[in-house]
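K.L.:
Fold the following and give me the result.
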Amino acid sequence: MTGGSLPGPEAAGGLSVAATGDAARAVAAAVPTLVADRVASRVAAQEPDLWGPDAADEASRRLGWVDVARRSADVPARVEALRAELADEGVDRVVLCGMGGSSLAPEVITATAGVELVVLDGTDPAQVRRALADHLGRTVVVVSSKSGGTVETDSQRRAFVEAFRAAGVDPAQRLVVVTDPGSPLSRTAQEEGCRALFEADPDVGGRYSALTAFGLVPAGLAGADVRALLEEGAEALELLAADDDGNPALQLAAALGGTDPLRDKVVLVEDGTPVHGLGAWAEQLVAESTGKSGKGLLPVVVAGPGSPEVTGPARDVLVVRLTGGAEEDAPAGGGSEVRVSGSLGGQMVLWETAVAVAGRLLGIDPFDQPDVESAKQATRALLDDRPEAEPADVVDGDVELRGTPGLLDGVTTLDAAVDALLAHLGDPEVADRSYLAVMAYLDREADADLEAVREDLAARTGRPTTFGWGPRFLHSTGQYHKGGPATGVYLQVTGEPAGEDLDIPDRPFSFGFLQRAQAAGDASVLAEKGRPVLRVHLADRAALARVREVLSRRTA
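P.N.:
Down below sits the predicted model:
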């Protein structure tokens, strides 16, 4: 076993990384070189050439997160003052409209703190309508977008503005905006006189922005102690800058990016940690940072230690247990896994540093996301052109099936279509490296029990299986699906709206149409890249029960 932490671990939130098997061998092999190359101190010094000349320009504009204490120093006080003002006005319900890096960090921060934050990061009409209908009189909406042009967030903002006006509430007094300086959203906020505008640091990428205004503002307004969180991160960053064999960020980076052969399926399992939802936040950080140029690490977030990927890991799987840090949790015996523990703020900067360093080991730029834009472009084209829906290849009752060329040849039923897709996991070229991705463009709240099929499909196929809610995952694993190794097969589930569709104010399309366009655009880009895709569309949402039953079968 190898692992440990820098001297005085309590000062860094008790950060600890311990590894066994191939992961331990990777730590022993790679960390001394990282130390000799002064990688930790050079990351802290924001040297952009660490990832090669092609990445230097992007890196030069994305390393501000290592200086988060100074760059975010004024945010907690501003948030505390604003929260007090709102409380005096009887406003205590916080809704966050944001995607990816704008929503995942606030979600884990508030879940861990045990405070309520309504996260609206989808486009399902029923999900949006519920958020609009619930206690508007005491609601403040945080509209969060780094670019200021995220279509989902802009659509949600428009819907809330109209809803506030209809309820006799001044929208400007109930909108708080978080965005980069000079963005379209920043200009709108200033022109319309929103309640507060937080301009975040443009030198911090979205998925590295957990301890900037993007993470701190919504979480702090909801009641989380973001001042303490920021202090935890700042203390940890000082220690993670040390060129030392005991640096937990270097150890985690080596375990993630240094195994040989590469264990490129990173199974994230909460196993005693008091931090809730860290796996979902780390999922975006790992997938979007590393999944490109035909390389990458696929994060697989599982329900618990009993999940198939944990109890019987394949040769390409690295199990990462997120623990409470007790001594008895130290890994022992065979297997190849890593155990990580520490405070929330400490772990956030630990993972950010480790993933950046793992990018160096993998030979990729961890700060760009070239294939995220491809799905956005495909969606925009569908929104502009508004083509008729493609006819289904197969109709089985209330379920319409569409597939990439050849996938549904001879298929007449839903069961047979699923079998045909899963058969691709055994294709000789990818059989020992394949994975299945389930992508559900549905209602993340009302249809939440669909997520349980992930574990059933993993048990059935014996291969790592991911589950993502669309369009949320497009800002996360969507980059890996398109830019990473061509080893995945993809199951997309969509449906007609449950109830009436919902128009987007001052836009020529509805939330339902936007959701369908995002799904179709995503599928088209995957198909263009030669990935096998099965699209399952519910002509009636009641058919979801049948789809769930078919996907839950643990045998063909």
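K.L.:
Please make it C-alpha for all contacts and neighbour counts, starting now.
P.N.:
Fine.
K.L.:
Please determine how far G483 is located from L318.
P.N.:
The gap separating G483 from L318 is 20 Å, by C-alpha to C-alpha, to the nearest Å.
K.L.:
Also A172?
P.N.:
Following C-alpha to C-alpha, the distance that separates A172 from L318 is 48 Å.
K.L.:
Looking at the two, which one has more neighbours?
P.N.:
Residue environment comparison for A172 versus L318 gives the larger neighbour count to L318, 30 against 16, counting by other C-alpha atoms under 10 Å.
K.L.:
The more buried one - nearest residue in space that isn't next to it in sequence?
P.N.:
For L318, ignoring the flanking residues on the chain, the nearest one in space by C-alpha to C-alpha, 6 or more residues apart in numbering is V266 at 4.9 Å.
K.L.:
for comparison, sequence B:
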Amino acid sequence: MEVSYREEGVASAASSVAGRLVADGVPARLAGGDPTLWGEDAEAEAAARLGWLSLPRHSRELLPVLGELAGRARAAGLTNVVLAGMGGSSLAAQVICDTADVPLTVLDTTDPGQVRRALAEGLSATVVVVAGRSGSTVETDSLLRVYEQHFADAGLDPAGHIVIVTAPGSPLERRAVSAGYQLVPAALSVGGRYSALSAFGLVPAALAGADVERLLDDADEVSPLLSRDTGNPGLELGAALAGAALAGRDKLVLEDQLTAINGLPDWIEELVAESTGKQGRGILPVVGADPNGTRDELVVAIDSDVGDVRVDGPLGAQFLVWEYATALACSVLGVNPFDEPNVAESAAGADALLALPDLPTGAPSFVDGPVEAYGAATAKDLPGLFAELLRAIPGDGYLAVTAYLDRLAAFDAPVPDGADFEQMTDAWMMADPLTLRTLLALRTDRPVTFGWGPRYLHSTGQYHKGGPQNGVFLQITGAVEEDVAVPGRPYTLGRLQLAQALGDLGALETRGRPAVRLHLTDRAAGVARLLAAAQEA
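P.N.:
This is a model prediction of the structure:
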């Protein structure tokens, strides 16, 4: 594992920060699990959340259990592995499986269309890993209820198809025991975004066929370096992140085009944003974007020479080093890396809305074809709205696009007969809401981020509300043609999805930030209109 500085200003700032940390004995104190590093207010929580430091060793106790679990699944013909979990309960497993090139369906969504896609993938061959520290998260609870009902309706015993990963003593553990589900306990001393090498990351990955022992080997190899004052990649990376942020370079542009590790920036995004984004401070990760060369950017590349900092190493080591570096950076920035004080705001807003007879969507400020616009904008059409939002971004700010849609719907786009792969890719791209981020980014030198709802609520959602208040927000929702009931609950997935969007929008609006919701009355036509308008802006 190696971290190298490729820009003089970064090297100087990192050296200054590292010198202070070494003088205070911080590297060894962090590696040893000292909970006092983040101040008196954070000490109690930190003391209960530092178990991730020893996971490269302690998670080896899971290997026999994982081998037996995977063997039984194969013997039963359960080849379709689905992971129902949010944030730290899903992102690491997705990176592990994408990098190992083994199939895993991740459901970190409440979109009815995306859930119906997963349900259509052969229930008799499906094993669902339901993962959550408590299991009380509304998305996790809803998805478990949906799968339980669909297994039963298909004449299948849910106990033969559901695996639960949760903390000992949690409501989800009690539910698993009561229903007779296979249960794998997760370490109590590990929080969600620091759980990559725990049961949350390893159980679904092992079921899908990834070599999880190799991950632990690679993490275990780098672990002894983390107590050192020199030759410590975690110290080097953490000092660079913190030193740059203190110097005003608090936009972390993540570059991974040349690495064999697939999707790591999405995991880093949650880790860094949710750990640092509070008390008006924080580091904003920017994923999938080209650098703009602005004064507030820090470009960190994974296995690539493009950037101010280069981070080389295998996936297991990357997980551990990024966790260490983020926790260390938080000690410099003066924030608690293990809490998420503002995440509950959006959830509370959604709960309150779900209790109403009808969701209060209000009247649109304008309608542009299949798109309705809601919010305080003065524009009268989409090109004007996009231009208005881009002008509203402060000089040190960013634009966040968040989409509560089916992230796989673009693959339904028609392609020309006989189309080659490039033509198919072009067709999919022009049906993908994610393309909006790229088109808007061409028109500003400020960062434009993109998040799928409700996943981002457990990731950058903390930064949006708790970090520096310099964001501009564009939210996209869509009409639901075929909904999915949530058994035992008075709402459908479609109603829940819209309530989550409105709840988060309300939390942002209370902070006085520019925030607009675009509702697609026809999803496919609406996405096409958004992309066309972004090119007209």
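K.L.:
Just confirm the residue nearest to L318 of the first structure contacts L298, I think it does.
P.N.:
Yes - under the criterion of C-alpha atoms under 8 Å, V266 of the first structure makes contact with L298 at 5.8 Å.
K.L.:
Those two - which one has more neighbours?
P.N.:
Set side by side, V266 of the first structure and L298 give different neighbour counts by other C-alpha under 10 Å, the larger being at L298 (28 against 24).
K.L.:
which position in the second structure aligns with that one?
P.N.:
Under the alignment by TM-score structural alignment, L298 of the first structure pairs with L284 in the second structure.
K.L.:
Could I get the contacting residues of the residue nearest to its match when sequence neighbours are not counted?
P.N.:
The shortest distance from L284 of the second structure to any residue other than its chain neighbours is 4.9 Å, reached at K251 (C-alpha to C-alpha, 6+ apart). For K251 of the second structure, the set of contacting residues under the criterion of C-alpha atoms under 8 Å, 6 or more residues apart in numbering consists of A245, I283, L284, P285, V286, D296, E297, L298, P447.
K.L.:
Give me the neighbour count for the fifth one.
P.N.:
Spelled out, that is V286 of the second structure. Counted by other C-alpha under 10 Å, the residues lying close to V286 of the second structure total 26.
K.L.:
before we move on, what about the first one?
P.N.:
When counting by other C-alpha under 10 Å, one arrives at 24 neighbours for A245 of the second structure.
K.L.:
Which strands or helices does the helix or strand hosting it pack on?
P.N.:
When secondary structure is defined by DSSP states H and E, A245 of the second structure falls within helix 233-246. Packed against helix 233-246 of the second structure by the contact rule (3 or more C-alpha pairs under 8 Å, 6 or more residues apart in numbering; DSSP states H and E) you find strand 2-5, helix 8-23, helix 315-333.
K.L.:
mean shift between the last one and the first structure?
P.N.:
In this overlay with the first structure, the average offset of helix 315-333 of the second structure from its partner residues is 0.4 Å by mean C-alpha distance after the TM-score superposition for the first structure.
K.L.:
Any buried residues in whatever helix or strand comes next after that helix, and which?
P.N.:
Sequence-wise, the next helix or strand downstream of helix 315-333 of the second structure (DSSP H and E) is helix 343-354. Buried residues in helix 343-354 of the second structure, defined by neighbour count with 16 or more other C-alpha atoms under 10 Å: V343, A344, E345, S346, A347, G349, A350, D351, L353, L354.
K.L.:
Would you check the span in the first structure matched by helix 343-354 of the second structure?
P.N.:
Counterpart in the first structure of helix 343-354 of the second structure, with TM-score structural alignment as the criterion, is residues 372-383.
K.L.:
residue boundaries of the strands in the stretch 251-400 of the second structure?
P.N.:
With DSSP state E, counting those that start in this stretch as the definition, the stretch 251-400 of the second structure shows strands at residue ranges 251-255, 284-287, 297-302, 309-312, 366-368, 371-375, 398-403.
K.L.:
Can you add distance to A219 of the second structure and give those strands back as a markdown table?
P.N.:
Formatted as a markdown table, the entries for these read as follows, by distance: least, C-alpha to C-alpha, whole Å:
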| stretch | distance to A219 of the second structure |
| --- | --- |
| strand 251-255 | 21 |
| strand 284-287 | 23 |
| strand 297-302 | 16 |
| strand 309-312 | 13 |
| strand 366-368 | 52 |
| strand 371-375 | 47 |
| strand 398-403 | 33 |
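K.L.:
got a list of what the residue mapped onto A523 of the first structure from the second structure touches?
P.N.:
Structural correspondence for A523 of the first structure with respect to the second structure (TM-score structural alignment): L505. Contacts here follow C-alpha under 8 Å, 6+ apart; on that basis L505 of the second structure touches S346, Q475, A515, R517.
K.L.:
The second one: which element?
P.N.:
If you go by DSSP H and E, Q475 of the second structure is part of strand 471-478.
K.L.:
now swap in I164 of the second structure and tell me
P.N.:
Using DSSP H and E, I164 of the second structure falls within strand 162-166.
K.L.:
whereabouts in the first structure does that strand align?
P.N.:
The alignment places strand 162-166 of the second structure over residues 175-179 of the first structure (TM-score structural alignment).
K.L.:
Stretch 67-83 of the second structure too?
P.N.:
Residues 80-96 of the first structure are where stretch 67-83 of the second structure aligns, taking TM-score structural alignment as the criterion.
K.L.:
Show me what counts as buried in that stretch.
P.N.:
Neighbour counts over stretch 80-96 of the first structure (16+ other C-alpha under 10 Å) mark E80, L82, R83, L86, V91, D92, R93, V94, V95, L96 as buried.
K.L.:
What segments of the stretch 401-550 of the first structure are helices?
P.N.:
Secondary structure of the stretch 401-550 of the first structure, counting by DSSP state H, counting those that start in this stretch: helices at 414-423, 453-461, 477-483, 511-528, 544-552.
K.L.:
mean deviation of the fourth one from the second structure?
P.N.:
This means helix 511-528 of the first structure. After superposition, helix 511-528 of the first structure averages 0.3 Å from its match (mean C-alpha distance after the TM-score superposition for the first structure).
K.L.:
how distant is that helix from the center of its chain?
P.N.:
The chain centroid and the centroid of helix 511-528 of the first structure are separated by 18 Å, computed with C-alpha atoms, centre = their mean, to the nearest Å.
K.L.:
can you map out the helices along the stretch 1-150 of the first structure?
P.N.:
Using DSSP H, counting those that start in this stretch, the helices found in the stretch 1-150 of the first structure span residues 21-36, 39-44, 56-60, 68-71, 75-88, 104-113, 125-133.
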